[in-house]
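1. build me a structure from this.
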Amino acid sequence: MPVGDESVSVRVATPADLDGVLAVQRRSPGRSFSGEFRDDATRAIKDPSRLFVVAVGAGGMVGWAATKHFAEADGQAPSGHYLMGITVAPESRRRGVARRLIEARLDWIRERAGYAYYFTNVRNIASIALHDSLGFREIARARQFRDVPFDGGTGILFSLDLNGRTTTD
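-> Predicted structure coming up:
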């Protein structure tokens, strides 16, 4: 799919993609590229209950995104598949790459579940607007979800009905 000036494809990540994922992280201010991040990404790529995708353009990797399944509810956060982590390199932002990464994960989740979940900091206006445009609806606010605390104190949890129903489970 053409995205901005380049053609970008989204595909399932392999362990060979880790250096590219780390390069995207390094180019993205405020993003971790630590050994812990690398270990977490390695586990996610190898875990069949998760999806880890990468966006690749003519110049190399421009983004990545992952899912995670939680078998148990945690406070206000229901059990289910969550969109967990996404980074698009600064030079590729506002070109549709994040939308493509989200849609790839939603397609994968749709084959496994009726709902997808996502949470973010209340101040992450761009992410909230993008997910809203895809049909996500707010279901809760809290200081943390799934042991992830929010800088500034408030996070928002969203759900998306992947089958077109009007209520959540």
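
2. alpha carbons only for contacts and neighbour counts from here, please
-> Noted.

3. now stretch 117-124: buried residues?
-> Neighbour-count burial for stretch 117-124 flags Y117, Y118, F119, T120, N121, V122 (criterion: 16 or more other C-alpha atoms under 10 Å).

4. now do the buried residues in the lengthiest helix in the chain.
-> As assigned by DSSP state H, the longest helix anywhere in the chain is helix 97-110. By 16+ other C-alpha under 10 Å, the buried positions in helix 97-110 come out as V97, A98, R99, R100, L101, I102, A104, R105, L106, I109, R110.

5. same question, stretch 153-169
-> T154, G155, I156, L157, F158, S159, L160, D161, L162.

6. moving C-terminal from the longest helix of the chain, which element do we reach first?
-> strand 115-121 (DSSP states H and E).

7. how close does the closest residue in space to I156 that isn't next to it in sequence sit to A104?
-> Excluding the flanking residues, the one nearest I156 by C-alpha to C-alpha, 6 or more residues apart in numbering is R141, at 4.6 Å. Counting by C-alpha to C-alpha, to the nearest Å, the gap from R141 to A104 is 26 Å.

8. here is a second sequence; please produce its structure as well for comparison:
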Amino acid sequence: MFSIQRLEPRDHQEVRELSRSLGRHSAPEFFDAGACLLAAKDANGALIGWAKAQWWEPEDPIAPDGYYLCGVEVHAAWQGRGVATALGLARLRWIAQRAKTAWCVVNARNTASLALQRSLGFTLMARASGFGTVEFTGAEGVLLRRHVEDLAPGSGMENDE
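-> Below is the predicted model:
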């Protein structure tokens, strides 16, 4: 059992530790304060995952300005248990309060992320070696889109998980 809540500054050290355990280097102290910053916590209040979504202006001829899902990490022991999906749905609901479309950029080799985005209803819009400031050295990236009107408040779907 886990819950989704706002990521607070007191969670930053746990985010850094989780990220390091996954071989990554997330720096939550630099996350945009206006972004959707979420924490997944177990029944004891320990951080088991985090995610963010934010407005991005990629200055790219293909990728549009908009709200993007732009980071998710889940503790290895909790992977495959719905944490990333719950964090994704919560971020999509947040975006639905602000826009009609959500975007995501993913490395085409990241099959786990692509499967997650497909399960959340994203569809392929474009492939490129980079979008905005995101470059895929030695790989290709994909630009994904999902319309989020069905998750907007009052749609009848906003609490459906």
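
9. how alike are these chains, TM-score-wise?
-> Once the chains are laid over each other, their TM-score by TM-score structural alignment, normalised by the length of structure 2 reads 0.86; 149 aligned residues with a C-alpha RMSD of 1.6 Å.

10. and the contacts of the longest helix of structure 1?
-> 3, 8, 10, 51, 53-55, 63-67, 81, 83, 86-88, 115-116, 130, 162-163 (C-alpha atoms under 8 Å, 6 or more residues apart in numbering).

11. so which of those are in strands?
-> Per DSSP state E, strands hold the following members of the contacts of helix 97-110 of structure 1: 3, 10, 53-55, 63-67, 81, 83, 86-88, 115-116.

12. just the buried subset of those, written out for PyMOL, thanks.
-> This is the PyMOL syntax for the buried subset of those, where burial follows 16+ other C-alpha under 10 Å:
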select buried, resi 3+10+53+54+55+63+64+65+66+67+81+83+86+87+88+115+116
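
13. which part of structure 1 lines up with stretch 81-101 of structure 2?
-> Under TM-score structural alignment, the match for stretch 81-101 of structure 2 in structure 1 covers residues 95-115.

14. contact partners for the residue nearest the centre of structure 2?
-> In structure 2, the centroid-proximal residue (C-alpha atoms, centre = their mean) is L69; its distance is 3.7 Å. Shown in contact with L69 of structure 2 (C-alpha under 8 Å, 6+ apart): K52, A53, Q54, G88, R91, A102, W103, C104, V105.

15. from those residues, which two are the most distant?
-> The span of the contacts of L69 of structure 2, defined through C-alpha to C-alpha, is set by R91 and V105 at 14.9 Å.

16. list the contacts of stretch 53-70 of structure 1.
-> Counting by C-alpha under 8 Å, 6+ apart, 6-13, 20-21, 24, 44, 49-52, 79-89, 92, 97-98, 101-102, 104-105 sit against stretch 53-70 of structure 1.

17. same thing but 6 Å
-> 7-13, 20, 50-52, 79-89 (C-alpha atoms under 6 Å, 6 or more residues apart in numbering).

18. same list, the buried residues of helix 97-110 of structure 1, but as CSV with distance to E36 of structure 1 please.
-> Output for the buried residues of helix 97-110 of structure 1, formatted as CSV (distance: C-alpha to C-alpha, whole Å):
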residue, distance to E36 of structure 1
V97, 25
A98, 24
R99, 27
R100, 26
L101, 23
I102, 24
A104, 25
R105, 23
L106, 26
I109, 26
R110, 30
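
19. which single one of the residues you listed is nearest to E72 of structure 1?
-> Nearest to E72 of structure 1 among the buried residues of helix 97-110 of structure 1 is I109, at 16.7 Å by C-alpha to C-alpha.

20. adding distance to V134 of structure 2, write the contacts of L69 of structure 2 out as a markdown table.
-> Putting the contacts of L69 of structure 2 into a markdown table (distance: C-alpha to C-alpha, whole Å) gives the following:
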| residue | distance to V134 of structure 2 |
| --- | --- |
| K52 | 16 |
| A53 | 15 |
| Q54 | 15 |
| G88 | 20 |
| R91 | 21 |
| A102 | 17 |
| W103 | 14 |
| C104 | 11 |
| V105 | 8 |
